[in-house]
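Undergrad: my questions are about this predicted structure, shown below with the sequence.
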Amino acid sequence: MPQLSTIFPPIGRVVSASSTFELSTMQRTQAHQYVLFNCPEVTPFIEEFKGHLRRRSRGRRISNTEIEMSVNKDFINWFPQRINNPDISSTMSDDLKYLSQGPTPHARRFSAFNVNGFKFRTESREHGLKTQNSGVYLTSSTSCVASRADQNIREADLAYYGKLEDIIELNYYGRFKVTLFKCKWVDTTRDRGLRKDPWGFTSVNFSRLIHMGDREEHDPYIEASQAEMVYYVNDEVNKDWKIVIHLKPRDLYDMGEGHNEVCEMEPCPQQDLNQFFSESEHLPLFRDDEDDELLNEDTNDHELHENESMSE
């Protein structure tokens, strides 16, 4: 029996039925690549690969932009070769060896998942429901170019807003499993998809999307552990825009094994009782919806019981 992985310990809880499906080549590449680039244990190998690219340039100065492009394209193939190199293979951990193989061709799919104090649902799962649990937000350190004149790569913390389309679980041959959220992401890299008004409210435009998943270099996935929840309110003035509302995590209580749902506790809204009695002078002191016959029957029964008690 394999040992529990220290790279990806179990996080979160499935709260829906699951189904098994076969990953397409593009799905498997995009999902596995995201896992690699967001695993701290892999970071030293990414830096080693960058050094390999510089040496391979044979003295030609290679820009940081070119290096980033090569990493995104070629690292996924170089990494397993490096890990399984006979010269160093015996020093590599089992976790890294399983990780280098990539996930199995088959994955699991869910429609709801609890993590970070939130219960997320896919857009399709909440179709027809009044509640909205598909809004996803995260802040990520992203490589970007400062300007057209300055092509050097900069690291910047960018806010990403999306809607949850799919929840999948990758299986790395039984060694560990990784749950990913696939989202449709608003283009927050420019003003056409994200803006703030003078009052500090953030609005997003879902007709302006990035990383839609139809190209290999797209990045539609995030780890479930990275997700925070938001919900979107329609802007009645600007029809294509939605106002972002950030939510605080709720308290989740595990009700024991065998239950597919987790009880969510949230504070009741404070009620202002004065609003009900602000016009107390106009409140009727009797109910006009009662049946007079029922009232009379109750009165007669009460008097009858009183007479019987006195006779005794």
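TA: Okay, I see it. Numbers count the residues shown, from 1 in each chain.
Undergrad: every contact and neighbour count from this point should use C-alpha atoms.
TA: Fine.
Undergrad: quick check: the residue positioned nearest the centre of the chain vs Asp94, distance?
TA: Per C-alpha atoms, centre = their mean, the C-alpha nearest to the average position across the chain is that of Ala227, at 3.8 Å. When distance is defined by C-alpha to C-alpha, to the nearest Å, Ala227 is 28 Å away from Asp94.
Undergrad: for Leu23, same thing?
TA: Shown here: Leu23 relative to Asp94, a distance of 24 Å by C-alpha to C-alpha.
Undergrad: these two - which one has more neighbours?
TA: More neighbours surround Leu23 than the other of Leu23 and Asp94, with 18 against 15 (other C-alpha atoms under 10 Å).
Undergrad: give the contact list for the more buried one.
TA: If a contact means C-alpha atoms under 8 Å, 6 or more residues apart in numbering, then Leu23 has Pro105, His106, Ala107 as its contacts.
Undergrad: this is the other structure I want to compare:
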Amino acid sequence: MPDGYASHIKQCVVLDQCKITGLKTHDCHVIFQKLLPIALRKLLPENVLNPLLQLSKFFSDLCSKELKDEDLVKLSETIPETLCQLEMIFPPAFFDIMMHLPIHLAEEARLGGPVLYRWMYPIERYLRTLKGYVRNKAHPEGSIAEGYILEECMTFCSRFVDGMPTKISQSERHEDGRADQPPTGITIMSTVDYSKKGFALEQLSLAEVNDMRHFILTNCGDTAPWAREHLEELKRNNSRNPDKQHRQEFVGWFERRITELHKDGKVHKDGKVSNLIYALAKGPDHLARVYNRTVLNGYFFRNSDIEQDLSTQNSGVVVKGDEATGNIDYHGVIKKIIFLDFPPDKEVVLFQCDWFDAPPANRTQSRGYKNDKYGIIDLRITAHRFKEDPYILGLQAQQVFYVRDVKNPDWASVIKMNPHNLFALSVLNGVGLDEAAEADEGGDADVLDVVNAEIIVPEITVPEEITSWCRNDDEGSSVDASVIKSIKPVEFEDVHSESDDDIDDDDAYINDGHVAPLGQEELDDDNGFFL
């Protein structure tokens, strides 16, 4: 699993005893929402599997960071049917008060908001912090009070200390430096962070640079007018294969065209050529910075080479397809994380990946790609495709991780991840993001497409004889309601109970945390308690 996503569940598994021990509550959520559907879909029959998948999807949707009112109404309507289906599978002893609780959870989310602001995980973690303040076990409350006051004082004083690293000023474990940067004018460019270390300089060949430049120019929205202009020019000249010729000649044509416009100060039909467009046309430095890890788009990425001996997995990526590709997602693993430097002090992040198989448009299967009826994607991870097009922009990458099939190790299931500390807001204060961006004088509003790991569960079909409220297997009997009125109520004698004032102070109960054993005479008095 990705770094920091869950505990090391592998160490909690005891194969000899066939059980899992030492799990945290969050680990149970991860197993139930992510791993259990993948494991059960090939083991259980469909009438048993569907209610379990429905329950897993219920908690997955309920615990998401973004909740919609219409979705919560739908969850409230479907969860009773799911529990009724579970009652047909599990024994009655399984259904205690906790199995009844999910009926009220969706309505509570409508009233109280997202679950992550109300559940007990932050409280439990903070209780662990308070327990760490205890130094004198004879007086734990006093130790916690002194530790809390000391922490507050140090936090207050650290806000007035400049030039010294403190607990407040230190960065997070995986911090995305690009998140707080102002817009640079070109969406794919960002300002170079010279404080970032841990890279190796690599001299790129001319062919590699041309391939990278072509990918950057054809995937940048600011250069789209010139790409269309070059294609139209090739078609007017009756080129035999305009797409192939465009791939070979567009980089050089774009550099000559932008240099001419920038030198003479001419204005293109789509606007004046800026200095950043001119820097993009001249190309990057051939000496690239290569990292083995980076934080981007709210994800922590690593290349696959350094994960050979690690138990975590952060190299899986997915790129969403467009209408031309049939909206098929492309999955792969990162081989290199490349930072290309452009003047003045700008950079573009590229990922060099090994891609797995993807089906043609309007199809859900191929030799190395399977998409079952539950929406779970299986990939043949030993077969690589699209070797002539290995690059993607870092801004296009979203993270996935692969769960290897036990019976067939060449195949793995895909589980999509959501970005950390980022939210997809479809409505902002009653105004759509497009309207908010137009009303904002400062510029654009960033819209992030958050990946939701949705599991498609077929609708539960209940037989007609089960949904009927009338029994036809036994003849009913009639009861006269007037008989109930003739029953005399049972009168009970008043039992005098001692008040607190009648109890002697010397024998008063002291709550010292210990339970006193009952004497034999106290046990014998209990015989008169029952009627």
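TA: Happy to help now that I have it. Fair warning: this is a prediction, and the values are worked out from it, not measured in the lab.
Undergrad: would you list the contacts of Leu23 of the first structure in CSV and tack on distance to Asp219 of the first structure?
TA: Shown next, in CSV, are the contacts of Leu23 of the first structure (distance: C-alpha to C-alpha, whole Å):
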residue, distance to Asp219 of the first structure
Pro105, 19
His106, 20
Ala107, 18
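Undergrad: tell me which of those fall in strands.
TA: Within those, membership in strands is found for His106, Ala107, as judged by DSSP state E.
Undergrad: by neighbours, which of the contacts of Leu23 of the first structure wins?
TA: Comparing the contacts of Leu23 of the first structure by number of neighbours (other C-alpha under 10 Å), Ala107 comes first, having 19 neighbours.
Undergrad: go ahead and confirm that residue touches Ile167.
TA: No - here Ala107 of the first structure lies out of contact with Ile167, judged by C-alpha atoms under 8 Å, at a distance of 10.2 Å.
Undergrad: quick one on the thing from earlier: what is the equivalent residue in the second structure for the residue nearest to the centre of the first structure?
TA: For Ala227 of the first structure, the equivalent position in the second structure is taken to be Ala397, counting by TM-score structural alignment.
Undergrad: ditto for Glu169 of the first structure
TA: Using TM-score structural alignment, Glu169 of the first structure pairs with Phe339 in the second structure.
Undergrad: and for Leu247 of the first structure?
TA: Pairing criterion TM-score structural alignment: the partner of Leu247 of the first structure within the second structure is identified as Met417.
Undergrad: how many residues are close by its match?
TA: 18.
Undergrad: can you check Glu155 of the first structure too?
TA: Other residues within reach of Glu155 of the first structure by the criterion other C-alpha under 10 Å amount to 12.
Undergrad: all helices of the first structure, in order?
TA: In chain order, the first structure shows helices spanning 25-37, 43-56, 64-83, 94-101, 292-311, with DSSP state H as the criterion.
Undergrad: got the angle between the fourth one and helix 25-37?
TA: Angle of helix 94-101 of the first structure versus helix 25-37, following axes from the mean of the first three to the mean of the last three C-alpha atoms, to 10 degrees, is 150 degrees.
Undergrad: before we move on, what about the second one?
TA: Using the same axes, to 10 degrees, the interaxial angle of helix 43-56 of the first structure with respect to helix 25-37 works out to 100 degrees.
Undergrad: post-alignment, helix 43-56 of the first structure versus the second structure, mean distance?
TA: In the superposition with the second structure, the aligned residues lie an average of 0.9 Å away from helix 43-56 of the first structure, counting by mean C-alpha distance after the TM-score superposition for the first structure.
Undergrad: onto which residues of the second structure does that helix map?
TA: Under TM-score structural alignment, the match for helix 43-56 of the first structure is residues 224-237.
Undergrad: please apply the same query to stretch 104-112 of the first structure.
TA: Residues 285-293 of the second structure are where stretch 104-112 of the first structure lands, counting by TM-score structural alignment.
Undergrad: hmm, who's touching that stretch?
TA: Residues contacting stretch 285-293 of the second structure (C-alpha under 8 Å, 6+ apart): 198-205, 209, 300-303, 306, 336-342.
Undergrad: please pick the buried ones from these.
TA: Val209, Phe300, Phe301, Arg302, Asn303, Lys336, Ile337, Ile338, Phe339, Leu340, Asp341, Phe342 (16 or more other C-alpha atoms under 10 Å).
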